[in-house]
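Undergrad: Sequence first, predicted model second:
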Amino acid sequence: MNHIEFYKSLKTKEEVFNELKKVKYSDFEKEFEELDQTQKNIANSSYTFSNKELAKILLEFAKNNIHNNMYAKLKENFAMYLNKTADNKFVFDIKAIEQSFVNKDEDYIQDMFKIKARLQLSQIIYDARNQEIKNLKTKANSYYVAYLKFLNDFTYKYKKKFISITYKIAKRKVQELRLLFSTNDYTFHIKSHNKNATTFIEEKNAISQKIKQELNEIKNLDPITKAKRTSEIYQQGIEYNYDWEVASLNAKAKEKFLIKKQQIDSDFIDKINKAKQDYVEISKNKKQHDELTKKVIIQANEDFKTQLEFATTKSEKKNLKLEHKQNIKEIKSDNAVKKAKDNWKNLKHNYKVEKNKNRLEYTSEIENIKNNLPIEYPVWKQVLSIIFGWIPGVGPLINGQYKKAIVMFLTLPLFVIFGAYAFGIGNVGGNGLLGLIDFGADNPDGDGRFYLIEGIISLIIAFWICISIFSTWMDSKNNAKRMRIGSRASTFSQTRKFLKSHGIPYILSIPAIIGIMFIVLVPIISTILIAFTNYGKGNDPGRPGQIIKWVGFDNFKSIFGGEYFPSFLYVIGWTFTWVIATTISVIVVGSLFALLVNNERLKGKRIFRLIYILPWAVPAFIMIMVFAILLSSIEFNTFTYKWIGVSGWTSQQTQARIVLILLQTWLGHSYMFLLITGVLQGISKDLYDSSTIDGASKWKQLTRITLPLILTQVAPLLVGQFVFNFGNFGIIYLFGANPQALNAKGEPYPGQPGITDILISFVFKLSTHPDRYTYGIAASFIIVSSFIVVGTSANGFRKMKAFKN
């Protein structure tokens, strides 16, 4: 009897628990993994537990005993410091964690200090492990997978807590040891570390005065000597200030740059001037040189013709042509004027390349100096950055990013102008954000439509101003936070480099974002706001003396349980019938035709394909109107009544709706036919050959191979067809078979929907009726419709494997 069978034969769960406590963890995990939960007990079994019941017991045992030998189970360092209390809670031994920091070097403290990177890494590991567990799950191991999921969740939860605890300890150690971390993660101590504070400040002030004095003395020196002396002057203070050390190294790098620049100038400028003079002199005789070149080319052409006459094969002629072409190029390049010009241009190009190379080396060295050395950033600057960092340019100014500060200060007028517009200054006929309060009700000469639209525009502007100010504040705050621990702020050249590379997509997206704001957001927000107003007949701000007011949720109350509730039920019922029927019929008919045409036994496939795509080739609005005229004619209705006893194809509810469904099926199946034809042609014939060998019938091939593959590919189209048909206003409007619908009492519904009106066409009626138009109710219906469409689409896409892939 193996262990699994032994556990199953035990009488109680407690007995199983007692036996499991004697097992090594590695053996327990192996047995749990091998346990098949779908396997049933043999007949007349003496087992107390089934495999599934035993798996459930093992999972419960694993959860209850997670604290035993935790390190072996979790394989994480934090497990050594995690203990279980008497009340079944897990807590960390803070003293033990603090003790682990003893005798650790600065690099270890720095690693523990990087909380953001550690949390991101733990999240990545957690997500990757979750995906592995998800892929591992089967019907036979659901409890084992639940156990692995429990371990992963437990590990992630307490690992985050451990990271937080160690970060706080590391932060305290950083302050105690007075550590700084440069941008490149080098560890330093502040300059006053292990020094007498009073003496250090006195000496630093004295050095500072000396540096200022000596810098004033070298103002009139030549650039190279000045850079050299600057480096030497700042060298005196490298034991007192990292900024002086950076300044010294920067000056040294500048000296190197200027010396090399001088060398490049001396190597090229004289040569370039001489080459230019030579070119000018030779150009005076350009005509003679060109004539000489022309004579040589003529002679070369004659020689080529002579050689071509003696060539016998195509390959010989081809080789002669290539040689002749190359010979002409060489003759032209031997022209003295061209040679002189090319020499001059090449020297200028090489000069430019060397200068750029020298500049790049200098910039790179400056950035390395900045990234390698830390900065001692006082607390008061960090406080100022947090308090005033929301003002564009102030944060960079405090943090020493002067060029960035100037650029941001230049944007301040834009903030002022757009901010003023948002509060009504400069509006055409509105009052900015304030105009949304009462839509200009207190202004008898005002037009509420301007108050609405300019209020929405002001709302969008105010939103982007808030986003910009918040981003500016966050940038200033984060820079100050990084500088506080030693990392220097990015230079303007680094910012420019980022914008030229990674920033290009953002810059190019700005016009599109502005377009989206005004083309998409303004209409959407307008619709939402109008839905909460009484905008309509009698409350039309476009008419003298009429104003619109906020009515809250009254319009929605009218739809759900109020005046328009019967109309809503009537229209939404037909809308869903229309959408489901047309979506299914279009896909079924298109698929059926594609399967028929794709059949190998069918002859004349091209003709049938042409016939099936004709409805797609002819403009839909023409065909809709043709069918509307045909079906509304007295002759046609008389004919159908005589033969099938049915008439009123455009006046009776049932007939008109059936006609619309059939018409939409006819118009839409061609598109689906083409798509599914492409899918069918992409299915490998090897699948069908293999299934035939295995004895599968044509029906099984259709149901087990063809249809599953088609459904996988066209599943997103189901949602697309649903959305399209939900808003298919064109066919309802153009067909025109839309007499007024009547309720059970023979009275028209509120809003007077027609017998074929779907939600979108009913909204059109509500907003265009000359005597009873009501934009507020219409906008409310649009919002309801949008929620249905978006909710259904999102849910459908979320569940579709094709969309996930």
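TA: Alright, I've got the coordinates.

Undergrad: Only C-alpha atoms from now on, for both contacts and neighbour counts.
TA: Will do.

Undergrad: Relative to Leu384, how far out is the residue nearest to Ile375 when sequence neighbours are not counted?
TA: With sequence-adjacent residues excluded and distances taken as C-alpha to C-alpha, 6 or more residues apart in numbering, Ile375 is closest to Gly486, at 4.7 Å. Taking C-alpha to C-alpha, to the nearest Å as the measure, Gly486 falls 17 Å from Leu384.

Undergrad: what's the answer for Leu663, then?
TA: Distance from Leu663 to Leu384, by C-alpha to C-alpha: 70 Å.

Undergrad: Same check on Val626?
TA: Taken as C-alpha to C-alpha, the span from Val626 to Leu384 is 74 Å.

Undergrad: Take this one as well and set it beside the first:
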Amino acid sequence: MSVQGHLTIKTNVSKHNPTIAMVLSIIFAGFGQLYNKRYLKGIAFALFEILFLVTFGEFIGFGIWGITTLGEIAGLDHSVFLLVYGLLAIILIAFAAVFYFFNVKDAVKQAKAIKEGWIAPKLGESLRIFYDKTFPYLLTTPGFILLIFAVVFPLMFAISLAFTNYDLYNSPPRNLVDWVGFENFGRLFTVGLWRNTFVSVFSWTIIWTVVATTFQITLGLFLAVLVNDARVKFKKTIRTILILPWAVPAFVTILIFAAMFNDQFGAINSDIMMPLFNIEVPWLTDPVYTRVVLIFIQTWLGYPFIFALFSGVLQSISSDWYEAADMDGASRWQKFQHITLPHLLFATAPLLIIQYTTNFNNFNIIYLFNEGGPAVQGQNAGGTDILISWVYKLTFDTNNYSMAAAISLIIGLIVSIFAIFQFRKTAAFKEEGNL
């Protein structure tokens, strides 16, 4: 005799058939449990399916029709609403599929146990076992459902729009929206205006991300190592001063810089460039100058966090290693190269990667400084627009929702691939995987 589970025992092997339990569970939820003589559980499963079909059956049918056709009568059918109903129907079907999977799995598992001689515990003990096993799931289920409807559903909607022709000229309810497959992506890479704009904006987005982020990391690293030097006095005061830009809200700083670099009345031109060099630099009207200023502002905004991050990590590096390096005759550069930098990167690599992905979608500074301008001939995006600010303009200025969704999908893929690849390459990620 052996014990299985809580207060359950094996007796002689019976002729109970797990296949019958599986088939009955597939036919209707709970039938397999009833076959296993687990009556309370079987009734609960069956009642859940009945309530689900009564409550959502008609809505799911309508939703599937809606997402398939996106409407048939212009002025009557609203394609966007039908798309939303269809996506909700798909989510409900997914919930039902998961429920059915566990229903079948439970029936087959218990049928096999019964066949091997398992005797079910009494009702009170069954309820206690059920509570012990499902308690974590009962606590996390509300949050999981909220995540589905607050994150997954909007993401599904955005992805779906990328494969439609939803724009100003195909706007319901006056007009119907149609599925167009990969047509939007094709236009983005083949049609002259869209191709030129995409290449220009994408190139600047990569340059902006790499240069601005690298500058802020480099400056933060340099200042952190410099202040951490034993010869530097008043470290607390210096660190406080260097972190001050972080204390000011970013949007306030951006607006102040926008005023300072204004071509007409900004302090940079009127108080510095004209008196000293007798020139007026077109900071806001020439894309090259505007891009340089944006990189400078982002470096100013971003370095305090990197400085604080590196300063904290530097405190954790043992002084014994530096003393051992001194005994071996290592130079300052060799100690930085072989002791300081590896430890800093090991501890902060994931956060540094996040800095790159954040700046890739750094909408605030681009839009607040000059709204992505100045305008560029032959493009439907500004000279300093990055992909995310271009998406904003397509959505709210020109109502080209489908193309905005297509570009958003590309952004998501780029950021996801980059982040996953870099995380897997970092030493911290590899070390964690070996724990």
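TA: Received it, and whenever you're ready, just let me know what you need. Nothing here was measured: the structure is a model prediction, and the numbers come from that model.

Undergrad: Show me which of Val626 and Leu384 of structure 1 is the more surrounded one.
TA: A count of neighbours by other C-alpha atoms under 10 Å puts Leu384 above the other of Val626 of structure 1 and Leu384, at 17 against 13.

Undergrad: Report the contact partners of the more buried one.
TA: Ile398 (C-alpha atoms under 8 Å, 6 or more residues apart in numbering).

Undergrad: Need the counterpart of it in structure 2.
TA: Mapped onto structure 2 by TM-score structural alignment, Leu384 of structure 1 lines up with Ile20.

Undergrad: Quick one: map Ile129 of structure 2 onto structure 1.
TA: In structure 1, Ile129 of structure 2 lands on Phe498 (TM-score structural alignment).

Undergrad: same question, Gly57 of structure 2
TA: Aligned partner of Gly57 of structure 2 by TM-score structural alignment: Ala420.

Undergrad: got it, and Ala258 of structure 2?
TA: Ala258 of structure 2 maps onto Ala628 in structure 1, by TM-score structural alignment.

Undergrad: so its match touches Phe735, yeah?
TA: Yes - using C-alpha atoms under 8 Å, Ala628 of structure 1 makes contact with Phe735 at a distance of 5.2 Å.

Undergrad: any idea which element the match of Leu384 of structure 1 lies in?
TA: With elements taken from DSSP states H and E, the one containing Ile20 of structure 2 is helix 18-27.

Undergrad: That helix: which residues count as buried?
TA: In terms of neighbour count (16 or more other C-alpha atoms under 10 Å), helix 18-27 of structure 2 has its buried residues at 18, 20-22, 24-26.

Undergrad: One more: stretch 55-70 of structure 2?
TA: 57, 59-60, 62-67, 69-70.

Undergrad: What is the distance between it and the centre of its chain?
TA: 29 Å (C-alpha atoms, centre = their mean, to the nearest Å).

Undergrad: cool, stretch 378-385 of structure 2 as well?
TA: The answer for stretch 378-385 of structure 2 is 26 Å, by C-alpha atoms, centre = their mean.

Undergrad: repeat for stretch 700-717 of structure 1
TA: That offset, for stretch 700-717 of structure 1, works out to 31 Å (C-alpha atoms, centre = their mean).

Undergrad: and if you look at stretch 319-328 of structure 1?
TA: 55 Å.

Undergrad: What range does it cover in structure 2?
TA: Taking TM-score structural alignment, stretch 319-328 of structure 1 hits no residues over in structure 2.

Undergrad: what sits against the counterpart of Thr290 of structure 2 in structure 1?
TA: In structure 1, Thr290 of structure 2 lines up with Ala656, judged by TM-score structural alignment. Shown in contact with Ala656 of structure 1 (C-alpha under 8 Å, 6+ apart): 648-650, 737, 756.

Undergrad: if we can go back for a sec, how much space is there between the match of Gly57 of structure 2 and Asn431 of structure 1?
TA: Distance from Ala420 of structure 1 to Asn431 of structure 1, by C-alpha to C-alpha: 10 Å.

Undergrad: now for Ile457 of structure 1: what does it line up with in structure 2?
TA: Using TM-score structural alignment, Ile457 of structure 1 sits opposite Leu88 in structure 2.

Undergrad: For its match, the count of nearby residues, please.
TA: For Leu88 of structure 2, using other C-alpha under 10 Å, the count is 21.

Undergrad: The helix or strand it falls within versus helix 18-27: what angle between them?
TA: For Leu88 of structure 2, the host element (DSSP H and E) is helix 79-115. Orientation of helix 79-115 of structure 2 against helix 18-27 (axes from the mean of the first three to the mean of the last three C-alpha atoms, to 10 degrees) gives an angle of 160 degrees.

Undergrad: What helices and strands are in contact with helix 79-115 of structure 2?
TA: helix 18-27, helix 31-35, helix 39-69, helix 153-161 (3 or more C-alpha pairs under 8 Å, 6 or more residues apart in numbering; DSSP states H and E).

Undergrad: between it and helix 153-161, how many degrees?
TA: 120 degrees.

Undergrad: What separation is there between Glu116 of structure 2 and Lys109 of structure 2?
TA: 11 Å.

Undergrad: Look at the two and report which has more neighbours.
TA: Taking other C-alpha under 10 Å, Glu116 of structure 2 and Lys109 do not tie; Glu116 has more neighbours (17 against 13).

Undergrad: all strands for structure 1, in order.
TA: 82-84, 90-92, 179-181, 187-189 (DSSP state E).

Undergrad: Would you mind measuring from Ala778 of structure 1 to Lys314 of structure 1?
TA: From Ala778 of structure 1 to Lys314 of structure 1 the distance is 79 Å (C-alpha to C-alpha).

Undergrad: what does Lys235 of structure 2 align to in structure 1?
TA: Lys235 of structure 2 maps onto Lys605 in structure 1, by TM-score structural alignment.
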